[in-house]
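1. Need coordinates for the below:
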Amino acid sequence: MKQCKVIVVIHRFGDYILGGFVNYGQVIDHSGNQVIYMVNARGHQDIKDYEGQAARVHELADIEDYAVLETLMKNTVEEYGPVDLLIAMSEYDLINAAKLRTQFGIQGTSQEKVALYRDKIVMKKRLQADGLRIPKFLDYTDPEAAIAFAEEVGYPIILKPKLGAASQGVKQANDRTELEEALASIEQANETDNYQCEEFITGPIFHIDGLVQRGELQFIAISQYVNGCLAFSQGIPNGSFIVTDRLPLKNRLTRFTEAVLHSLELHDGCFHLEVIDRHGAEAVFLEIGARMGGAETPFLTLELYGVNLCEEWIKIELGTFEKLHFAQTGIHGGLLQFPEPPCVPAEVVHVTSLKGLIPEIFHEQIPVPGEIMDGKGSYYHISGRYMFRGESEAKVEAAIHKAIDLFRIEAKPLEPSHI
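-> Next up is the predicted model:
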């Protein structure tokens, strides 16, 4: 039996947000295995403390260049033998990692299976076939078909990239005029093949984050959005609070999660699922990612539960995962992000700190005067990032709304040349 494994890690994290969040040196036995890293500049900086333990470190100018990844993998196999495991934590590396696994016969998520977690059309067709409730949808091909679909299901209508994340590129059309304008922008951008049309479902939206091993849930946290990701992309604060006190809802959404994971064959790893609760009685699938949630989600999970989603995910893939021990009750928390000012590019003049005003806030990250907001901050380099801990679910929700009411940022517009 082969004892020493050849393990390839594709790693792009390493900025001031996610730097140090996952420590491969502690999770992977580098002395007993051949560990090869493929990193970008930020990722290289992130593994500096233990890169000397690695068999090889390759820094790539473009970590998404598949031809380069393929060549490095061929060289790795020639030098070290067949690769036993390929680890890729980022949403943006999942497809390339799956292609490499398929091409080089590596265990784990294959090119065919990764579509279940990345392509929104593929995932919904599978769930629909298995009888789970999904929004009515159309694989977009031309404006006429999209308009006919909208007239059938009714407005508003959602236009969504098939492979998108964090609501990037998502458009909501409230009537035919808005739909025609949105479709024209898609056609003009030559994005026809990348879009789908989707029925608008009314109801609160939840994100469900967890770990699954051999088909069994090992960790789950169900959170209700305040405003949501689409609102954030439109300049509105986005937050969420963990469902802890509404046990019937928590149990119902847990069962739905288990059914989704089973249908999509996501038996091992980390997941981020989004669901609408229609009329307080029916869970409707929105989308899923086979990775940890973004924004403050992994940091809040670590703070409240002591669970590092990235590192536990790696342990599941390595076969070294051990049952987690954390408090099942009495944990109430949430998160909140304020988007960049609408006048970007802009220089921050003043931001009001909320940490002393709202007792539930235990973490605050705000920009300092003189800092430049360039419109590319995603969920991280933004006007404000907060984590909450409270005595109940309701108190955390109230604290989030209070923070939204009290938050203020002043910024002055800059010419693009000043960035």
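
2. Please count neighbours and contacts with C-alpha atoms only from this point.
-> Fine.

3. which residues touch Phe299?
-> Asn308 (CA atoms under 8 Å, 6 or more residues apart in numbering).

4. The one 5 residues further on too?
-> For Leu304, the contacting residues are Ile331, Gly333, Arg389, by CA under 8 Å, 6+ apart.

5. My read is that the first one contacts Val243, right?
-> It refers to Ile331. No - Ile331 is beyond contact range of Val243, at 9.7 Å (criterion: CA atoms under 8 Å).

6. And those two? Which one has more around it.
-> Neighbour tally, Ile331 and Val243, criterion other CA atoms under 10 Å: the higher count belongs to Val243, 23 against 18.

7. Make sure that one is actually in contact with Arg252.
-> No - between Val243 and Arg252 there is no contact under CA under 8 Å: 11.7 Å.

8. And Asn75, how close does it get to Val22?
-> 26 Å (CA to CA, to the nearest Å).

9. actually Asp405, not the one I typed
-> On the measure of CA to CA, Asp405 and Val22 end up 34 Å apart.

10. Specify which residue of the two has the higher count of neighbours.
-> Taking other CA under 10 Å, Asp405 and Val22 do not tie; Val22 has more neighbours (21 against 9).

11. wait, isn't the more buried one in contact with Cys310?
-> Yes - using CA under 8 Å as the test, Val22 is close enough to Cys310 to be in contact (6.2 Å).

12. what's the helix or strand for Lys125?
-> Following DSSP states H and E, one finds Lys125 within helix 120-129.

13. now the other sequence, so there's something to compare against:
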Amino acid sequence: MSALRELGARVWCVATPDIYARFGDQAEVESAVLVSDCTDVEEILCALQREGLSPSDFDAVCSQQEFSLVATALLGAELSPIKPLTAALLRDKYLQKSRIAEADIPVAGCRIHPDLAALDSVSDQLPVVVKPILGASCANTYVARDTQEFGHAIAEFRTSGFNGPFLVEEFVTGAEHHVDGIVRDGELLFLGISRYLQNVIELRSGVLSGSIALRPVLYPSLYEKVSSLARASLAALGHRDGVFHMEVFVHGDEVTFSECAGRVGGGPIDQLVSAHFGVDLHLEWAKTMFGGPGPVTAAPSGEVHGYALLMAAGTGTVRAIPSRAEFLAQDGVVSGRPMVGVGYRVDAPTAASDVHIGEVVVRGATEDDVVKRLHEINEWFRAQVVLG
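-> Reported below is the predicted structural model:
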């Protein structure tokens, strides 16, 4: 919202009461329209009407929230840069991968199983990845390489109460990368590639989750291949205006499409892209909302940058956690912050990538330096966090 205001926009914000209670004092909006569910088109439309408002009263209807993309597209119609069909393709992983496959872009095969009972037939088709069709942040997402991991996934689904429908994907080997960029009028204006420290699916095993931004001058062949795949994928999905957060697998000379979202990447990926590539994804997204000018101005850094999501070492109530100032006092830290405060209850510290309790971006002379520093910051953070 700060990027929209920077361009002179007056902003009305649809939000849930809990989110507005946490961040409303930072929003600087004309008005907040409160709803219980930001994905419910009916509720949002009714709430707007109660405020004497209609979507047609605005110049743009937009969202940077994953779960609100379809509602925004439906409510905004011509006022939304993402149309309903494209929004559905960006949200529904089955529709998305099917469209990508139809465009002859390398992608894992997938199929839908309606419920837990239907998953029984999958046990002889391993390895696979099992996830919700409309999921995000690896929540309720499991890799099953063998019958033991498959049984664990089934048990976790039962414990969580999630009974489907499920998307079952072929397991793809290779190093996972995230690709963050800007597209305007169908033209790819910027693309930055970052390599995950570990494939995101391994998050549940307790590995450090994060990535290293890659300099184009050091990876010209990779940038050429990924740029070609990104252009073809965005065209297939009909995503012509806005930002994107894509994930791909790199195995030797092969690049395989994984997923694509029509928003800025989660965690501190926006800060990573800003520090390493010199591009403000939020500002460029805001420009797109109002038909802003191209091209994108980038100011790449001569250093290497990486980020990490900092998870709690266990469960319990947070009694102490480092402040933003304490993060910035650490060597090599570009940005960092706690994501929760004292009193927050940690119940499942590695359930998904969005349950981290801290995040950090660091810089260094080499990729190895940055990886080492990220692990050091992770150890420092865990030593400072007190759970009771």
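
14. which of the contacts of Leu304 of the first structure does the second structure keep?
-> Retained in the second structure by both residues aligned by TM-score structural alignment, their matches' CA atoms under 8 Å are the following of the contacts of Leu304 of the first structure: Ile331, Gly333.

15. of the contacts of Leu304 of the first structure, closest to Asp142 of the first structure?
-> Distances from Asp142 of the first structure to these, taken as CA to CA, are shortest for Gly333 (44.0 Å).

16. Identify the residues contacting the closest one.
-> Phe241, Ile242, Leu300, Leu304, Met387, Phe388, Arg389, Gly390, Glu393, Val396.

17. Go again with 10 Å.
-> Taking CA atoms under 10 Å, 6 or more residues apart in numbering as the contact definition, Gly333 of the first structure lies against 223, 240-244, 300-301, 303-304, 360-362, 387-397, 400.

18. out of the residues you listed, which are inside strands?
-> Ser223, Ser240, Phe241, Ile242, Ile361, Phe362, Met387, Phe388, Arg389 (DSSP state E).

19. which of the residues you listed tops the neighbour count?
-> Phe241 (29 neighbours).

20. What's that one aligned with over in the second structure?
-> Phe241 of the first structure maps onto Ile212 in the second structure, with residues paired by TM-score structural alignment.

21. So that match versus Pro295 of the second structure, what's the distance?
-> Taking CA to CA, one finds Ile212 of the second structure at 25 Å from Pro295 of the second structure.

22. Likewise for Asp146 of the second structure?
-> 48 Å.

23. what do you get for Thr288 of the second structure?
-> 11 Å.

24. what ranges do the helices span in the stretch 51-200 of the first structure?
-> In the stretch 51-200 of the first structure, the segments counted as helices under DSSP state H, counting those that start in this stretch are 66-80, 94-104, 111-118, 120-129, 143-153, 176-188.

25. ok, and the closest non-adjacent residue to Gln224 of the first structure?
-> Phe206 (4.3 Å; CA to CA, 6 or more residues apart in numbering).

26. Ignore what I typed, I meant Gly280 of the first structure.
-> Counting by CA to CA, 6+ apart, the residue nearest Gly280 of the first structure is Gly203, at 7.6 Å.

27. Residue in the second structure paired with that neighbour?
-> In the second structure, Gly203 of the first structure lands on Gly174 (TM-score structural alignment).

28. hang on, that match packs against Val248?
-> Yes - Gly174 of the second structure is within contact range of Val248, at 9.1 Å (criterion: CA atoms under 10 Å).

29. Can you pick out the residue with more neighbours from these two?
-> More crowded of Gly174 of the second structure and Val248, by other CA under 10 Å: Val248, with 25 against 15.

30. My reading is that the more buried one lies in a strand. Confirm?
-> Yes - with DSSP: H, G, I helix; E, B strand; the rest coil as the criterion, Val248 of the second structure is part of a strand.

31. which one in the first structure is aligned with it?
-> Under the alignment (TM-score structural alignment), Val248 of the second structure maps onto Val275.

32. Verify the contact between its match and Arg252 for me.
-> No - here Val275 of the first structure does not reach Arg252: they are 11.7 Å apart, not a contact under CA under 10 Å.

33. picking that back up, can I get the contacts of Leu304 of the first structure in CSV with distance to Glu187 of the first structure?
-> Listed next are these as CSV, based on distance: CA to CA, whole Å:
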residue, distance to Glu187 of the first structure
Ile331, 47
Gly333, 42
Arg389, 45
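
34. Just name the closest of the contacts of Leu304 of the first structure to Gly154 of the first structure, please.
-> Gly333 (36.6 Å).

35. Matching that closest one against the second structure, which residue comes up?
-> Using TM-score structural alignment, Gly333 of the first structure lines up with His305 in the second structure.

36. quick check, its match in a helix?
-> No - going by three-state DSSP, the assignment for His305 of the second structure is strand, not a helix.

37. Once you drop chain neighbours, what's closest to Phe249 of the second structure?
-> Closest to Phe249 of the second structure by CA to CA, 6+ apart is Glu176, at 4.5 Å.

38. ugh, typo on my part, it should be Arg337 of the second structure
-> In space, Arg337 of the second structure is closest to Arg324, 4.5 Å off (CA to CA, 6+ apart).

39. Distance check, that neighbour against Asp25 of the second structure.
-> Arg324 of the second structure is 18 Å from Asp25 of the second structure, by CA to CA.

40. once aligned to the second structure, how far is the top helix by length along the first structure on average?
-> Looking across the first structure with DSSP state H, the single longest helix is helix 247-263. Here helix 247-263 of the first structure, set against the second structure after superposition, deviates by a mean of 1.6 Å using mean CA distance after the TM-score superposition for the first structure.

41. now that helix, how far from the centre of its chain.
-> 19 Å (CA atoms, centre = their mean, to the nearest Å).
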